[in-house]
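> predicted structure and sequence below. I'll ask about it afterward.
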Amino acid sequence: MWVVLSLLLLCSSAFTSPLALAVEVTYFDGFLPNGNFEEGPKPTDLNKTVIKGKYSLPKWEISGLVEYISNGPQPGGMYFAVAHGVHAVRLGNDATISQSIPVKPGSLYSLTFGASRTCAQEEVLRVSVPPLTGDLPLQTLYSSNGGDTYAWGFRATSKVAKVIFHNPGIQEDPACGPLLDVVAIKEFYPPMPTRVNLIKNGDFEEGPHLFHNSTNGVLLPPRQLDLTSPLPGWIIESLKAVKYIDSEHFSVPYGKAAVELVAGRESAIAQILRTTPGKLYNVTFTVGDAKNGCHGSMMVEAFAGKETLKVPYKSHGKGGFKAASFKFTAVAPRTRLTFYSSFYHTRIDDIGSLCGPILDQVKVLSVKH
């Protein structure tokens, strides 16, 4: 939906006294048209589950073998779990669905979508908003109920963006491919460093669209750069995803959101700071558990400059957090601050669901020697 907000922006960094400015901002935050696929093809446009015709899926354009799937048992003995709603689409060999949407040139957006593999083979979902494209490997299941939700960021280059989901794989069974069950979009406000924190979006309050009925959080795919990351200001630089979680479904130390490091050393986030060589900086942050049954001896490692801090946290999976801090001396005009989890964890009630320590309230300030 289009939402109009009146924001009160406090601009104190350039003035001796704060200046309050009321700014009306229009932004998009919600489902794409028929983004939950509940508006299906006409019965005459279906051959069992296969959609016939390029424009037969309302609001979407399709090519290749695209199936319209309902939640539950399928012909042939398979079972597809549709985590959001009742209906989904399945992209077979080399199949594509796409939709063109109005956007603001230069603005940063995030797509949030439910995606899961449907066959034993390794599957990939290619997400594109030209000229940007990215491949999401779906082989790793982060939750055992098929409810994995991903976010993918892009910066608009024109007034219209074409959102494309494509299965680039070619399997022996031509119907094998990713299941896509919901698509939403959110426009971001670019986070900036402030006089009280050199970190952009250090409390993680600016993040992708969160589905109200999703209890699994949102996976932020690996290798996302800070210019287009679905977590503004941050780089997802690891081999596996990190998870964006909300206070509605998880225990969060501060505010409405935090990050869960769900895949050990393969689950890392970083931010590059502007620093002055020779100057001393203090890093503070909060670690804990999300009250989601993630248990055991946790460890969050933080790196900046030539300094490293290991923060142990004993989790019983019932919530809780602790603060940590360390100092580093900058050796260059740019300093990379990185966080990752030392160990791998699964939930006590579901060993098929990856989990880990949560990170929140990251702050960096210069201090005197």
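Looks like it arrived, so ask away. Numbers count the residues shown, from 1 in each chain.

> use CA for all of it now, contacts and neighbours both
Will do.

> Ile269 touches Ser341, doesn't it?
No - with contacts counted by Cα atoms under 8 Å, Ile269 stays clear of Ser341, the gap being 10.1 Å.

> list the contacts of stretch 193-211.
13, 29-30, 110-112, 151, 184-186, 188-189, 191-192, 217-218, 230-234, 244, 246, 254-259, 271, 273-274, 360-365 (Cα atoms under 8 Å, 6 or more residues apart in numbering).

> now, of the residues you listed, which are buried?
Using 16 or more other Cα atoms under 10 Å as the burial test, the contacts of stretch 193-211 include 29-30, 110-112, 151, 184-186, 188, 217-218, 230-234, 244, 246, 256-259, 271, 273, 360-365 as buried.

> what sits against Ser70?
Contacts of Ser70 (Cα under 8 Å, 6+ apart): Phe80, Val82, Val86, His87, Ala88.

> same for the longest strand seen in the chain, what does it pack against?
As assigned by DSSP state E, the longest strand anywhere in the chain is strand 19-31. Where contact means 3 or more Cα pairs under 8 Å, 6 or more residues apart in numbering; DSSP states H and E, strand 19-31 is packed against strand 2-11, strand 179-187.

> let me know which of those strands is the nearest to Asn93.
strand 179-187 (12.3 Å; Cα to Cα).

> wait, a strand at Lys240?
No - looking at Lys240 with DSSP: H, G, I helix; E, B strand; the rest coil, it is coil, so not inside a strand.

> in addition, the following structure is provided for comparison:
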Amino acid sequence: MKLASIIISCILLASASADILQNPDFELPPSNWTANSTSPFFTLDQNSTIPGWTFEGGVQYVTAGAGLSLPQNGHAILLGQDGRINQTFTATGEQMQYLLTFALARGVQNCASNASLVVSAPDSSAQFSFTQKYSKEPWEVYGHQLGSWGDGESINLVLQSQAIDADPNSICWPVVDELSLITIGSVNQDNDNLLPNGGFEFGPAFPGFSNEGVLLNSEPSLSESALQQWMVMGTVKYIDAKSYFVPEGKAAVEIVAGISAGVQTAKLLQQGSNYNLEFMLGDANDSCSGDLTVGVIAGSSVQNFTVHSNGTGAAKKYSLTFKGTGPGPTPISFQSYTARQNEEGAFCGPVIDGVVLRVSSGYKPNMHCAFLIALLLLGLL
């Protein structure tokens, strides 16, 4: 057996592609669009075509300026009354999960209420509303898992507006921009951690235009969450080491939606056996100061942990020992008991990273792959 095949079978498989969607940033304009310095809005009609996209209902092509702020000061799409755009792509290769990242803003800053954006694909649908609670920018970045496909399946991605208010004149219609679609394969546990993706390294793509992180809304399913192998309670922010303080690796989770928000996973463990859970708790260097408290639930064990934050980026390692429950998977969760806002008024909270689960005796699972690799490197296979 070759070294490459052993390593591929033992490590997690993930890949990203920037070419799945056509014209994802809408910088290729509609066929009949002409720049107009007096208005940033251009209404699409039966004579309009958008490269890569089809549309229905009230759809406008918008340009940054005239009081409208967009990521990278470019172009975007406003979905008005019954507005809808869609694009079909082909899921090539093996079965993969498709994770979408996009920027969401609103076309008018002062209005009575927001319309929401509905993102859907075969067998999935999710709703997003612009809040400006978690960002100092006039737009927010969201992540979402569209679904899992492969083998040449044809996938139709649909984005459409949904009115919340009965009066269409009082609604701030959603503006969408900077879509990014990546694929990711199976995420498995490593040799020293029973929890897959315990370091939160696998999730939606971080956009290059933003340093605000990626918001993840509540998702009660492990298999359908954009944060691989973790359910989301409330709203959390997926943060990267380029823009924030991340305790370990390249990514972490900041629990921003206040009390009871957080993340949860589950693992099938030996009932009655002792396990040790380690994790990092701190702040993201986003001026989130004060006491940050997290409640950790592992099986039947419940314990609170608190760090005092100056908001400048720091973390401490904590641990607790608990017994596996049964007969089903043992739940493990991190919930915030803190509601904070930083100096710029954005909601913020504790950062969780480096979650490691081990049998308390020190036994390390999945050593077979590591042993085979070591033998191969030594020339014994």
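Good, I have the coordinates. Worth saying up front: this structure is predicted, and the values here are computed from it rather than measured.

> any idea what the TM-score is?
Overlay of the two chains. TM-score (TM-score structural alignment, normalised by the length of structure 1): 0.86; 347 aligned residues with a Cα RMSD of 2.7 Å.

> can you tell me how far the residue nearest in space to the middle of structure 2 is from Phe102 of structure 2?
By Cα atoms, centre = their mean, structure 2 has its centre lying nearest to Gly143, at 3.8 Å. For Gly143 of structure 2, the distance to Phe102 of structure 2 (Cα to Cα, to the nearest Å) stands at 7 Å.

> same question, His75 of structure 2
13 Å.

> where do the contact lists of the two overlap?
Common contact partners of His75 of structure 2 and Phe102 (Cα under 8 Å, 6+ apart): Asp177.

> please name the nearest non-neighbouring residue to Ala105 of structure 2.
Once flanking residues are discounted, Ala105 of structure 2 sits nearest to Trp139: 4.4 Å by Cα to Cα, 6 or more residues apart in numbering.

> burial count for that neighbour?
Counted with other Cα atoms under 10 Å, the neighbours of Trp139 of structure 2 add up to 23.

> list the contacts of it.
When contacts are taken as Cα under 8 Å, 6+ apart, Trp139 of structure 2 is in contact with Ser69, Leu70, Pro71, Ala103, Leu104, Ala105, Arg106, Phe130, Gln132.

> just give me the match in structure 1 for it.
Using TM-score structural alignment, the equivalent of Trp139 of structure 2 in structure 1 is Gly147.

> again, but for Ser319 of structure 2
Aligned against structure 1 by TM-score structural alignment, Ser319 of structure 2 finds its counterpart in Ser325.

> now the match of Trp139 of structure 2: which helix or strand?
Remark: Gly147 of structure 1 resides in no helix or strand, with elements defined by DSSP states H and E.

> then the one 4 residues further on?
Mapping Ala151 of structure 1 onto the secondary structure by DSSP H and E places it in strand 149-155.

> mind giving me the packing neighbours of that strand?
strand 108-116, strand 218-220.

> give me the mean deviation of that strand from structure 2.
On superposition with structure 2, the mean distance recorded for strand 149-155 of structure 1 (mean Cα distance after the TM-score superposition for structure 1) is 1.0 Å.

> onto which residues of structure 2 does the next helix or strand after that strand map?
Later in the chain than strand 149-155 of structure 1, the nearest helix or strand by DSSP H and E is strand 160-166. Per TM-score structural alignment, the counterpart of strand 160-166 of structure 1 in structure 2 is residues 154-160.

> returning to what we had before: which of the contacts of Trp139 of structure 2 sits closest to Trp173 of structure 2?
Arg106 (5.8 Å).

> burial count for the aligned residue in structure 1 for the closest one?
Structural alignment (TM-score structural alignment) places Arg106 of structure 2 against Arg117 in structure 1. Taking other Cα under 10 Å as the criterion, the count of residues near Arg117 of structure 1 is 25.

> separation between the nearest residue to Arg117 of structure 1 once chain neighbours are set aside and Ile97 of structure 1?
Distances taken as Cα to Cα, 6+ apart place Pro178 nearest to Arg117 of structure 1, at 4.6 Å, with adjacent residues excluded. For Pro178 of structure 1, the distance to Ile97 of structure 1 equals 12 Å [Cα to Cα].

> ditto for Arg155 of structure 1
In terms of Cα to Cα, Arg155 of structure 1 sits 20 Å off from Ile97 of structure 1.

> repeat that for Gly146 of structure 1.
According to Cα to Cα, Gly146 of structure 1 stands 21 Å off from Ile97 of structure 1.

> repeat for Ala83 of structure 1
Taken as Cα to Cα, the span from Ala83 of structure 1 to Ile97 of structure 1 is 19 Å.

> ok, Pro191 of structure 1 next?
32 Å.

> contacting residues for Val118 of structure 2?
Per Cα under 8 Å, 6+ apart, neighbours of Val118 of structure 2: Ser125, Ala126, Gln127, Phe128, Val158, Leu159, Gln160, Ser161, Gln162.

> could you find the counterpart of it in structure 1?
Using TM-score structural alignment, Val118 of structure 2 sits opposite Arg126 in structure 1.
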